[in-house]
Structures are given as structure tokens and as C-alpha cells.
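Novice: Task: produce atomic coordinates for the following.
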Amino acid sequence: MKKNRFLIILTISVGLFLLSFSLSYQLITNKSEDNKIAKIENNKLENDDKNVEIIKEEEKVSPNTIIEQRILYKECGDLIVTNQTPSTDIINMTKEKYENYLTNKKPFLRVISFSSNKIVTWGEKEHLCNKHFIIGEEDGKIAVFKIGEDGERLLHKIFVDYPVELLMELDRDEIKKGIRVDSEEELSDVLENFIS
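Specialist: Predicted structure coming up:
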């Protein structure tokens, strides 16, 4: 009886050993086949990636693009920021074409950022911005000048009843040089001193 038990246990043990061995062998061979298949698929994907051409659409000016123009006026230190929509002649321009356009039309400006949603430009000018006035002389009379786009003085108003000759010499010299004022309120105050 003891021998029978021993033989049964031995037979079951050998059977289990053989079964586990064959299962392990199948798992290992399946894994290596899976690895081979995975390598073949990866190589195929890599080759496909080499043949894929990536197309990136180039940014262009659209009718909805906002153009932000920042100009620093060095004489007064003012930074004027304006937003505008593009004119029809620059719609569909790429960044490079727009930069060439600026070089020809507004050489003092340069592009800081460019996208189809918003373009930001920067420029500097050596003169006053158009927020200022100059009190000066025109035809021997006290006059007020506005500042033009290129810093030129544009005649705004002449006080025909107030000749410069009637002023004291110090005031006359200041008027001939031009007195810069920075707002309409300041303009009224300074004019009051000369024409009252």
C-alpha cells in the first residue's frame, strides 16, 4: 500500500512537472514570437514615419487680424499704442512679406510678433507725439501749432490781435523758440498768460 501511494504521488508529481514545463515553454516561445511581431510592426511604423510629410499651414494676415502698433516718441517719452484692422493690400501676406511691406512703407516699424490673430509692431520716433502743442509765432502773431505725423508743426490757430512784438523780450524769445505744452488744459493756461 505504501508503494502504491508512493507511485501515485510520484506519477502525479512527474505529471505536474511535465505540465508546468510544457506551459512555460509555450509561454516563452509565444513571447518571443510577440516580440518579433512587435519589432516588425515598429520597423514598419518607423519606415512609414519617414515617408510621412508634415504640412504646416503658414500664418498669414486675415481680415480679422488685429494689428497693434506701438510707437515710442523719444522727445516726450510717450508710448502710443493703436489697434487697427488690416488694409486690403496686406491681407494674405506672410510674415516675411509683411516685414518687406513695413520696410518700404514704414521703415521705423519692426514686427515683434506675428500670427493670423494678432500682429504687434514696434517703432521709435525722435520727435513729439500728436498729443502736444507748440505755442509759437506765425506772421508776427502768437500762434498754436499741432504736431504732425512726422514731427512737423501744423498751424492750428493764429491770434491775430496779439502780435509778438507787444510781449516782453523774455516772453518773445520763448515764443520764437516755441513753448511745448502737453495738454489742452495746459495750452489754455499758458495762452492766458500771453493774451490776457
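Novice: C-alpha from now on. contacts and neighbour counts both.
Specialist: Will do.
Novice: Using the three-state scheme, assign the residue nearest to residue 113 when sequence neighbours are not counted.
Specialist: Closest residue to residue 113 apart from its sequence neighbours, by Cα to Cα, 6 or more residues apart in numbering: residue 120 at 5.2 Å. With DSSP: H, G, I helix; E, B strand; the rest coil as the basis, residue 120 sits in strand.
Novice: How many neighbouring residues does residue 120 have?
Specialist: Residue 120 has 18 neighbouring residues, counting by other Cα atoms under 10 Å.
Novice: For it, give its distance to residue 90.
Specialist: 15 Å (Cα to Cα, to the nearest Å).
Novice: what does stretch 85-105 rub up against?
Specialist: Residues outside stretch 85-105 that contact it (Cα atoms under 8 Å, 6 or more residues apart in numbering) are 58-67, 109-111, 114.
Novice: I'd like the structure of this one too, to check against the first:
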Amino acid sequence: MRSRRRTPYFLTFIIAWICFGIVGFLAGYYLHPLFNSDTPEIAIDENEKLPYNDYLHLDEYKENTESEPSDTPVTSYEDSIGTDTKVVFRTLFTSCQSIRDDVIEPLEEIIGLKEGGFRSFAEANFTDWQIVRFSKDEVILFRRKEQICPNHFFVSEQDGFIAIFRFNEAGERILIEKTSLPISVLPAIDQEKLKRGILLNTRDEVNSLLEDYSS
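Specialist: Now for the predicted structure:
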């Protein structure tokens, strides 16, 4: 009686290895995303999105900043005169090149006025003045006067004697003192100076000049 042949061991091993390889290939194809043709969808959590809400009002912010530039001039049409606003009337006296500031409290009629309204008021009430500054803190009106200001003393001669004068608001000379010093005793150059007049700033300067002439 003939015995049946057994399958060689190496053939069994080859078959098992081939089967294992096929199973591994199929498992990898269906489980690994690199072998799939469709792009996987990735869910994004709402909290992980870019902070787009921070930019929703950017246009509104730009409009506000552009309408109010950083280089706004000191004179601003938004300013208005208040009870604490300083109103300055500044006069340049061209004959002596002196500047005088007269500061007043704002009139009741101008409180609350903005620049346009105040300009209209000034044109009607301060015809000789020009507005050179307008703000809520200070308003300056300016004018020139072709005369000597009242702050000076004027030493000249009257009836042959040294005399001391001041000036009024109209620029007219007002005699305040006539000395007993005749100009005839002075050198010719000093007599000419006195006839033209000598402008001095203080009473001390006047007294010093008189002492020189009397010595």
C-alpha cells in the first residue's frame, strides 16, 4: 500500500507569507489616509479661528482718526469762548516798537461763540482789530498804532526849559513837569537832542538824565 505525499514545509511558508502580505496591503490601503484620493476634512473649533471680530470696527476707527488728525492746529473751529477764556487786546506802537497787552474778562455777549461767530462780532464791534489767535484758553486781537505808547517818558524843551511829558492813549504829549533848567546852558549837541525829544522808559532814567544836565 502506497503512502500519500505530504506538502513540503517551504511551500506552506511561501503561501502563508503571500497571504499575510495581501492582508497587510489591503489593511493599509483602507486605513492610511495617504492611499485615499479624497482630501480629509478638518474641523476647526470656533474658539480656534482668527480674531476677526477685532477688525470689524476698523473702518469706523479709521474714519474717526482721519476726521480728527493728530496735527490739528491750535486754532480749532471746535473751540468756543468760555468764562475762563483770556481775551487779550495786543497793541504794537510802531513809533517806539513797544507792545502792550490789555487783558479783559470775556464779555457776556461773546461767551459761547465759536471762531466764526466771534469773527462776525469782532468785525462789528472791534473794527480796528485783527484776530490772530482763537482757542478756548486764549483769544488775541492785534492792532498797530503809529504813535508812542503811554508807558514812556518824553524829555524835551518848552519855553526854553527842560520839560517832561507823557503820552495819552491818542498819542498826544501831556506835560507832567516843567523844570527850572534852561537848555541854553547845555552844549549845542544836547540842545538839539532836547529839541527833538528824548524817549525814556522809566522815571529813574529821567531823573538820571536831569542830574547829568544840572551838574
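Novice: follow-up on the earlier one: could you turn the buried ones of the contacts of stretch 85-105 of structure 1 into a PyMOL selection?
Specialist: Selection of buried members from those for PyMOL, criterion 16 or more other Cα atoms under 10 Å:
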select buried, resi 60+61+62+65+66+67+109+110+111+114
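Novice: any chance of the contacts of stretch 85-105 of structure 1 in CSV, plus secondary structure?
Specialist: CSV is the format used below for the contacts of stretch 85-105 of structure 1 (three-state DSSP):
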residue, secondary structure
58, coil
59, coil
60, coil
61, coil
62, coil
63, coil
64, coil
65, coil
66, strand
67, strand
109, strand
110, strand
111, strand
114, strand
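Novice: ok, of the contacts of stretch 85-105 of structure 1, which one's closest to residue 191 of structure 1?
Specialist: residue 109 (35.9 Å; Cα to Cα).
Novice: any idea how far that closest one lies from residue 30 of structure 1?
Specialist: 68 Å.
Novice: do residue 121 of structure 1 as well
Specialist: Counting by Cα to Cα - residue 121 of structure 1 and residue 30 of structure 1 are separated by 64 Å.
Novice: These two: which has the busier surroundings?
Specialist: residue 121 (19 against 12).
Novice: Could you find the counterpart of that one in structure 2?
Specialist: Superposed on structure 2 with TM-score structural alignment, residue 121 of structure 1 falls opposite residue 141.
Novice: ok, for its match, nearest residue in space, not its chain neighbours?
Specialist: Using Cα to Cα, 6+ apart, the nearest residue to residue 141 of structure 2 is residue 131, at 4.5 Å.
Novice: how about that neighbour, what's its match in structure 1?
Specialist: In structure 1, residue 131 of structure 2 lands on residue 111 (TM-score structural alignment).
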